[in-house]
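Q: Provide a 3D model corresponding to the input given below.
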Amino acid sequence: MQLSAALWRVIAGTTLVVLSFSLLNPVMAVRLEHMGTSATAIGFFAMLPYLSVALLVPFAPRLFKRVGVGHAYRIGLAMELVACLGYLFTASYELWCVLALSAGIGSAAAWNATEALIAHNVPATHRGRLTGLYQTALGAAMAVGPLLPGLVGLGPQGANVLAAMGLVVGLMLSVGTDITKLRASREDAPHMSLWSAWRAHPVLAWAALTGGVFEVGLTSVTTAYGSETGLSLAQATSIAGALGMGSFLLQYPAGWLADHMSTTKLFAGAGVILLLSAVGFALSPHWPSLMWASATCWGAVGGALYTLSMIRVAHDFSNSSAVAGTAAMIACYTLGGSVGPLISGVVLDHWGLSGQAGWLGVLAASLLLALFHMRQGQISQTQG
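A: Reported below is the predicted structural model:
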């Protein structure tokens, strides 16, 4: 598969960013829980990076046009590094929230740049597999990051330092003029707004939002819940590790399947599995291993929903703007990642584990309902 060295370096740098993020966030959640912070406040903190990404991504096409995709990618990584270093020098919840917002702004640039570059530059015959391979690398990073405290014996400060080191290496990989020469859309492509992209593919957008809730919106709150039940730091963060491991295992197979069969069928299968995982989570007090099994499903299937959404974007926006298409999906995915921990925190505080399982089940069912309505609309158009 012939891709430029610059694009491979971007992919590697973004993988390191995700590794650092997945290492640090669960540890921060446990630190907040040890400080006596409520699940709602922890969920609010975990929501902020994703919320700022969701709010800033709509402006990404204009930013890329003004400063270039490569420069925007570097600026984003630098902002994430500054925020990560800031966590080392304060224990203020309020300041942590400001830093989380700053990190999210950086992520909006770096993330959208990477996804748009992949969607625009990968040949159509290999889009599913390359996108799946990229998401597999991110899934591996998500799986390994939360497990490092237990594997290496890191405390909170050590985890923070290691996360910062990963961001430094990622930033170094982005150095070079070849990065700034990469393009993410055709020069003659007409402008497309995010609203137009959403209107063109509403079910795709909802699938991305659902994927965001399950893959990244449950990590911190579920880790804190595990700690609250008496699990050690290593055991509690291993729940997030199971979620990341699920994401690692399924993304390449999902991409390969997308190259060979209907993505609509794959979306429907994902909805059914997520619905069953919510039932499993409700039963976890009786069978504790189901907590890890459900988390594995959330990472695997939630990640697959995002992967499949991006594959469809690469196909459906090939003649227009990959930047607008990927930005629309990222905005929905990060919206899911931002509201997921907040809603989960509130639900856990007021209705406990059964309430959490209930709202996740409703979300999974809503995806199946959206797919059913889309299918009915397609049948009506065909008959008409």
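Q: every contact and neighbour count from this point should use C-alpha atoms.
A: Fine.
Q: so which elements touch the helix ranked longest in the chain?
A: The residue-count maximum for a helix in the chain (DSSP state H) belongs to helix 322-383. Where contact means 3 or more CA pairs under 8 Å, 6 or more residues apart in numbering; DSSP states H and E, helix 322-383 is packed against helix 39-56, helix 60-67, helix 93-121, helix 194-200, helix 202-215, helix 219-228, helix 263-282, helix 289-316.
Q: tabulate those helices (TSV), appending distance to residue 331 and mean neighbour count.
A: Shown next, in TSV, are the helices and strands packed on helix 322-383 (distance: least, CA to CA, whole Å; neighbours: other CA atoms under 10 Å):
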stretch	distance to residue 331	mean neighbour count
helix 39-56	4	24
helix 60-67	10	16
helix 93-121	9	23
helix 194-200	9	15
helix 202-215	8	27
helix 219-228	19	25
helix 263-282	19	20
helix 289-316	11	26
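Q: second chain to compare with the first, below:
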Amino acid sequence: MTPRDRKFWILTLMVLIAGFSQGMLLPVLAVMLEETGISSTANGFHASALYIGIILAAPFLEPLIRRFGYRPVILTGLITIILSLAAFPFWYAFWFWFALRLIIGIADNLIHFSTQVWISSESRPDIRGRNLAVYGLAFGLGFGAGPVMTMLIQVHPSLPFILSASLSTAALLLMLQIKNTFPETGAAETSGVTMLNRCRSVWSKGWVALLPAFAYGFLEAAIHGSYPVYAMRFGIDLSFTTIFLLPGFVIGSLITQIPLGIASDKIGRRRLISIVTGTGLVLFSIMPLVESSLPLLGMLFAASGMLLGSLFSLGIAYLADLVPPSLLPAGNMLAGVLFALGSMSGPLLTGFLIEQIGRGAPYAAVVLMLACVFFSGLLYREPERMGRAGTVVYSPPE
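A: Presented below is the predicted three-dimensional model:
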């Protein structure tokens, strides 16, 4: 194995562990807070702390990497996550846990942004797509396995945090074996000069392609952060929820990542996004009617994951169809911020609806969100000059 390959697999394993910690926190804390008797709205607000941290870190990531390199930024994120996870069992308090979640959100963004840019910049062009697909798959596997840790609460409430902190320590030890490198400085030093104007231009040209990022964040956080609370309140078996329903959604999304990407090349991104959101809307509308049949409910969760689990990547690909390459960095930053905003609003709206309408609330929240994306796609008018697979054709400068 070459040093570059070894570095790639270490980074991939580290991202899997980071995904595991993130996937563990949402349902574990949701269940533990529910057992303390707080409202589901407050529980949803608490889940948003992780994504507030992601947004707070966003403006500082590129300057930090340029100054210190990739490895110190990643190590800082890992050390912060380890200390924060280890601190959870020491004080069972709403605002203390909120602060720890916010800190972990900042640390998560340090890790994910750094590793994604590092892998993208150092992968050969002929294997870059494969490497990023493996990267995404590793995070998805870790995130999908995280909810299983909810079962350890019954053994001891500290066990999920101890296990996750131990795995993060192992990732830290692996990272110490990688040499530090720095990103290329030419484009990075000028990218922030007109960032606000770039963001405005991206939004005006491709707002419809940014909505799937918000939708995926909303969906992922609402399911993992609020559905365990809903299950506890309305008699849906918690073991089935954390072992089959939540991982089933994630596993379904992993199975169809590549096939849906290929399909979007053939039939067009806009059409495929409309198909998956429209069909997903129907599936979530049916779910309240089949809650008494857990196997059928599990099948619907898996099917919805297969359809909707690629919304983020489909949106990013669609954005590349709609805006010129010079605007893609700003577009990807906006997509990340909208993902975080969706992840914050998902548990908040779902928790509020659980309080207000009770049974069927999580499905209603998701249906409302998917309906917004679906009808926005129908209303949007693409540029007239289109190339193959819906790609906008730009004329070179005169």
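Q: what residues are up against the residue sitting nearest the centre point of the second structure?
A: With distances taken as CA atoms, centre = their mean, the residue of the second structure nearest its centroid is residue 217 (5.6 Å). By CA atoms under 8 Å, 6 or more residues apart in numbering, the contact set of residue 217 of the second structure is 338, 339, 340, 341, 342, 343, 344, 346.
Q: translate the second one into the numbering of the first structure.
A: This means residue 339 of the second structure. Aligned counterpart of residue 339 of the second structure in the first structure: residue 333 (TM-score structural alignment).
Q: quick one: residues contacting that match.
A: By CA under 8 Å, 6+ apart, the residues touching residue 333 of the first structure are 54, 205, 208, 209, 210, 211, 212, 213, 306.
Q: for the second one, give its distance to residue 123 of the first structure.
A: Which is residue 205 of the first structure. Here residue 205 of the first structure is placed at a distance of 23 Å from residue 123 of the first structure (CA to CA, to the nearest Å).
Q: SS state for the nearest residue to residue 158 of the second structure once chain neighbours are set aside?
A: Spatially, and ignoring its direct neighbours in sequence, residue 158 of the second structure is nearest to residue 89 (5.5 Å; CA to CA, 6 or more residues apart in numbering). State at residue 89 of the second structure, reduced to three classes by DSSP: H, G, I helix; E, B strand; the rest coil: helix.
Q: just give me the neighbour total for residue 89 of the second structure.
A: The number of residues packed near residue 89 of the second structure is 16, by other CA atoms under 10 Å.
Q: residue 321 is in contact with residue 314 of the first structure, correct?
A: No: using CA atoms under 8 Å, residue 314 of the first structure is not in contact with residue 321, being 9.4 Å away.
Q: quickly list what's touching both of those two.
A: Contacts common to residue 314 of the first structure and residue 321, judged by CA under 8 Å, 6+ apart, are absent.
Q: stretch 208-228 of the second structure vs the first structure, average distance?
A: When the first structure is overlaid, stretch 208-228 of the second structure sits 1.4 Å from its aligned residues on average, using mean CA distance after the TM-score superposition for the first structure.
Q: with stretch 341-355 of the second structure instead?
A: Mean deviation for stretch 341-355 of the second structure: 0.8 Å (mean CA distance after the TM-score superposition for the first structure).
Q: residue 165 of the second structure and residue 84 of the second structure, how far apart?
A: Residue 165 of the second structure is 9 Å from residue 84 of the second structure, by CA to CA.
Q: I meant to write residue 221 of the second structure there.
A: Residue 221 of the second structure is 20 Å from residue 84 of the second structure, by CA to CA.
Q: who's more crowded, the two?
A: Remark: of residue 221 of the second structure and residue 84, residue 221 carries more neighbours, 28 against 21, as counted by other CA under 10 Å.
Q: map the more buried one across to the first structure for me.
A: Per TM-score structural alignment, residue 221 of the second structure is aligned with residue 216.
Q: show me the contacts for that match.
A: 299, 337.
Q: at 7 Å what do you get?
A: When the contact criterion is CA atoms under 7 Å, 6 or more residues apart in numbering, the partners of residue 216 of the first structure are residue 337.
Q: distance of it relative to residue 369 of the first structure?
A: Going from residue 216 of the first structure to residue 369 of the first structure by CA to CA gives 23 Å.
Q: what's the answer for residue 300 of the first structure, then?
A: Distance, residue 300 of the first structure to residue 369 of the first structure, using CA to CA: 21 Å.
Q: then residue 284 of the first structure?
A: Going from residue 284 of the first structure to residue 369 of the first structure by CA to CA gives 27 Å.
Q: how far is the helix or strand where residue 79 of the first structure lies from where the chain is centred?
A: Assigned by DSSP states H and E, residue 79 of the first structure belongs to helix 69-86. In terms of CA atoms, centre = their mean, to the nearest Å, the gap separating the centre of helix 69-86 of the first structure from the centre of its chain is 17 Å.
Q: average offset of it relative to the second structure?
A: Averaged over the aligned pairs, helix 69-86 of the first structure sits 1.8 Å from the second structure after superposition, using mean CA distance after the TM-score superposition for the first structure.
Q: for that helix, which helices and strands make contact with it?
A: If you count contacts as 3 or more CA pairs under 7 Å, 6 or more residues apart in numbering; DSSP states H and E, helix 69-86 of the first structure packs onto helix 93-121, helix 156-173, helix 177-180.
Q: and the ones you listed as TSV, adding distance to residue 359 of the first structure?
A: Shown next, in TSV, are those (distance: least, CA to CA, whole Å):
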stretch	distance to residue 359 of the first structure
helix 93-121	26
helix 156-173	32
helix 177-180	43
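Q: just to revisit the earlier point, what's the helix holding residue 79 of the first structure aligned against in the second structure?
A: Going by TM-score structural alignment: helix 69-86 of the first structure matches residues 70-87.
Q: flag every buried residue along the matching stretch.
A: By 16 or more other CA atoms under 10 Å, the buried positions in stretch 70-87 of the second structure come out as 70-75, 77-78, 80-82, 84-87.
Q: could you verify my assumption that residue 47 of the second structure touches residue 225?
A: Yes: here residue 47 of the second structure reaches residue 225: they are 6.4 Å apart, a contact under CA atoms under 7 Å.
Q: could you name every residue contacting both of those two?
A: Common neighbours of residue 47 of the second structure and residue 225 (CA under 7 Å, 6+ apart) are 26, 347.
Q: quick revisit: what's the closest of the helices and strands packed on helix 322-383 of the first structure to residue 138 of the first structure?
A: helix 289-316 (9.6 Å; CA to CA).
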